[in-house]
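Student: no sequence on this one, just coordinates:
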């Protein structure tokens, strides 16, 4: 993550702190002027707005479930429910982060923003009649606010009642909701949402599963039909890393320099606290005053470069002059963003940079933002798996042909790990789709020889389950449903053991 504080799309989907966590720099839309007073609201909606757009008490009663909140908001504001869920998932994976803002000042699952250049939070308050405080922290209110803002964008575009029934025709409204700094970033943002519609969504939030069934949608891109496609293959002449896209950050957000291998000796790992598309847009916004050299997408590991290696990006305070910054899509508190594709893509980039500039591939020179002297940030946080990442960076596998992801199975991703001396590592994994945890102990020594190894998982309120014996490569998998529950986990390899307290609750 970077400072000051004010995401995606592989067309594949599911999923888009550094200083930038940028879930998006929302700038409002043409309808913004229409929401400056009650008398303007009728003009905003062409006289056909639902009662909720005319001010007064909140029109959507608190919903008992997340699914209910999306259904109610969609009905009241006449926004396609699946589109609303896909937009929220692209922004936050349906995590409201307990009312805490993103790096760009976005709140709640719908990422309603308040910052110097964007005020969709205040706009939502005016449209719904709900207090700003409620829109920040109450999930149902936040979803209603997002639906109201999206509907207002559609009304400003003149989308009729029949047009609103066609999800393909909401594309421009979605692009404007994102508040991107330029047409290319706006298209990337909207394409991310429509990719999710095409591939479907299955998310577990607060113990509740929210789904969107896959559907074939050919979006009507309208004014964005000829906008640059930032996801398209392109000549990478401008990018320093051969496989990266090049999208220049605002010149207000970095300093032109002439750094080389004699100057660059650190690589700093950040987490955006936001989405890939939104972060690209934020770095293009001159009010941000922050940037990073590279951004990595969660779903497929796509990479965009926004500041040349030789130039000084504003990402790590005291390390700015000596470091290259790499931002990763997602939020520190949510491990679901840290995919295998992201780890592998980012590690390949870090390995390339280390070789190019003679940077040692160790944890002294490849550091998290939290480790930068004087930093007040926490990224990449406890959900970032440094063991996996550094093994990918160095190309060292420890000789064990098995990974914890292979042992636990498809859908599981590492959220924590603990070294067992030099004999192995015990890993805790989570599958957001099923709400299950898994523990596996991966040996590092005596490979191929059966030695004492174990792994266990204990869900609070349930009996501990252990896999223990003499194993050649690993112990486990030990799996259990643990959504909204604390877990104890651990294992042994040789004479070394690890036992966690109850943690990773919820």
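Tutor: Received it, and whenever you're ready, just let me know what you need. Note that the structure is predicted; figures quoted are calculated from it, not measured.
Student: contacts, neighbours, all on C-alpha from now
Tutor: Noted.
Student: center of this structure - which residue?
Tutor: In the chain, the centroid-proximal residue (CA atoms, centre = their mean) is residue 330; its distance is 2.1 Å.
Student: any idea how far that one is from residue 365?
Tutor: 23 Å (CA to CA, to the nearest Å).
Student: ok, now residue 230?
Tutor: Distance from residue 230 to residue 365, by CA to CA: 31 Å.
Student: which ones are touching residue 467?
Tutor: By CA atoms under 8 Å, 6 or more residues apart in numbering, the contact set of residue 467 is 454, 455, 456, 475, 476, 477, 478.
Student: and the comparison structure, right after this:
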């Protein structure tokens, strides 16, 4: 080979080597389960937002979940909760069905009507601004998680520029985060920003509902003291930013008054329950309702987007909220803002604020943190047979009871599959997706979504009919998968006596029937637990169950008409066992006049046990049953 050819070859090889060294290495593909983490990093870099702030803000809104692209209870979409009220038209709640929220058969039924819903608030239309800032259409921002994250980052950066904020420390973004909440009250905005910074301090990690692994490293050194304060009139834990918006106690004339009853709890009656409601109407509309003396009332309202809390009644007073006067007189009601069609999801901000409030109330009133005392409205029984069918069913099957109780510091634990005679319902929320219908229209399948509910069948097979709830289906027809039909449905945290086990199926006693649910050891939907169970005394073929624990007639003073002790349409047969929840004293709070000095608590000698009889709790006469530890039957 000639010298020139050798030189050419050498130069060519050198060029190839140099080019290979200079060319950028092919980027490693992002793992399928890390794409959301990468989307946060990319959006933070693109818009100049601290990644920790973007991650924590999204966590407080949605826990980084996608929620199948469906709206939250305030029309928020995606991990960043971009709101688009036009895509999520409002529904209704307190005007549905036939329930009288007061639930006192000593007074005429109360069925007030709500005013129209105002959907003009800017906080319900943040997707519009995000679309302008990113040049991405609103439909894509709703449906594409990565674009949704970009939209949220663009919004946050926009708010920071508007406020003239500078700096890369998370605390420097406090004002922008507060504005992202959509709150118009400074204390509410501060409480939201405090919560976001608290998440940065503690860190977070989880696998989202669509299988994405996301992590926020903890920053325990972050110096960010809470700035939110409570209105001095409120009964709230420090730093929650509670607002006092009182419900009116007003004389309406003609013996009528509203919208609650004055009381002297807990001196007069122990507060035994906390009731979780979903308004299914906007927060602003809810406030208008509770301030209307002709409407009804409850103690607290929680806003979805930022978890802001407004208190309307003192704990001592009795709200007209749960449809059962016995429960009303012994409970505190929390209305959680709901918006759009039934079956929407609930924000992390609201879960966290609600849990902080309930922890505080439970400590103040010595209320056990379990599902016998922390009830959904859908767990409250009708008072008499005629009222059973019309009772409300909120917060519904998409309220995440397991996560809620984790935030309460009282997670549901079990003993595996040991034969203890009792189980606690505990499915995996994200992957447990019953095929409900009717979220948007009768018969239309609901979007697949995690649920706290487990479906019961008449036999140990998935295609067996559902159980019969004679209260909801007086004609004896089986229950259905319609979203509001809970006649063959149990919920996370509820406890039931075991009737039988066959392979991967477990049967429990439920409404006088044996209900089967799929419970494989490899992926259990219930765990064994210990407790007490009740059954009819020997010699009785069955006993009545009641919707309220009222005193015997002889306990009433001459000026008060005794309330009838009316059994419900169900019956507890001999040979069946039901979990014992509460020892309930027989009490009736007589409060039918505006003059509160005449109000009287009637107490009797009768005693009742509260049991988990179906989806709702019910009561049995102590004298009708025997009590055993659950393992006695195990």
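Tutor: Good, I have the coordinates. No experiment lies behind these values; they were computed from the predicted model shown.
Student: follow-up on the earlier one: pick out whichever of the contacts of residue 467 of structure 1 sits closest to residue 238 of structure 1.
Tutor: Nearest to residue 238 of structure 1 among the contacts of residue 467 of structure 1, counting by CA to CA, is residue 477 at 45.7 Å.
Student: Would you agree that closest one falls within a strand?
Tutor: Yes: under DSSP: H, G, I helix; E, B strand; the rest coil, residue 477 of structure 1 sits within a strand.
Student: So it sits against residue 439, correct?
Tutor: Yes: the pair residue 477 of structure 1 / residue 439 is scored as a contact, 5.8 Å apart, by CA atoms under 8 Å.
Student: Look at these two and report which has more neighbours.
Tutor: The neighbour comparison of residue 477 of structure 1 against residue 439 (other CA atoms under 10 Å) goes to residue 439, with 33 against 24.
Student: Which secondary structure element is home to that one?
Tutor: strand 436-443 (DSSP states H and E).
Student: before we move on, back to that, the residue nearest to the centre of structure 1 touches residue 279, doesn't it?
Tutor: No: in this structure, residue 330 of structure 1 is not within contact of residue 279 by CA under 8 Å, at 10.2 Å.
Student: out of residue 230 and residue 365 of structure 1, which sits in the more crowded spot?
Tutor: residue 230 (20 against 15).
Student: In three-state terms, label the more buried one for me.
Tutor: coil.
Student: residue ranges of the helices in the stretch 401-550 of structure 2, please?
Tutor: Taking DSSP state H, counting those that start in this stretch to define them, one finds helices in the stretch 401-550 of structure 2 at 401-407.
Student: Which residue ranges of it form strands?
Tutor: 422-425, 453-455, 489-491, 495-502, 505-510, 513-518, 526-528, 532-536, 542-546 (DSSP state E, counting those that start in this stretch).
Student: Compare those strands and give me the one nearest residue 352 of structure 2.
Tutor: Across those, closest to residue 352 of structure 2 is strand 489-491 (CA to CA), at 20.3 Å.
Student: list the helices and strands the closest one packs on?
Tutor: Judged by 3 or more CA pairs under 8 Å, 6 or more residues apart in numbering; DSSP states H and E, strand 489-491 of structure 2 is in contact with strand 453-455.
Student: between the contacts of residue 467 of structure 1, which has the most around it?
Tutor: Neighbour max across the contacts of residue 467 of structure 1 (other CA under 10 Å) = residue 455, 30 neighbours.
Student: For the closest residue in space to that residue that isn't next to it in sequence, list the residues it contacts.
Tutor: With CA to CA, 6 or more residues apart in numbering as the criterion, residue 455 of structure 1 has its nearest non-adjacent residue at 4.1 Å, and that residue is residue 491. Listed by CA under 8 Å, 6+ apart, the contact partners of residue 491 of structure 1 are 426, 441, 453, 454, 455, 456, 497, 498, 499.
Student: Those residues: which two are farthest apart?
Tutor: The span of the contacts of residue 491 of structure 1, defined through CA to CA, is set by 453 and 499 at 13.8 Å.
Student: Neighbour count: the two, which is higher?
Tutor: residue 453 (27 against 15).
Student: I figured the more buried one was touching residue 490, is that so?
Tutor: No: with contact defined as CA under 8 Å, residue 453 of structure 1 and residue 490 do not form a contacting pair (11.0 Å).
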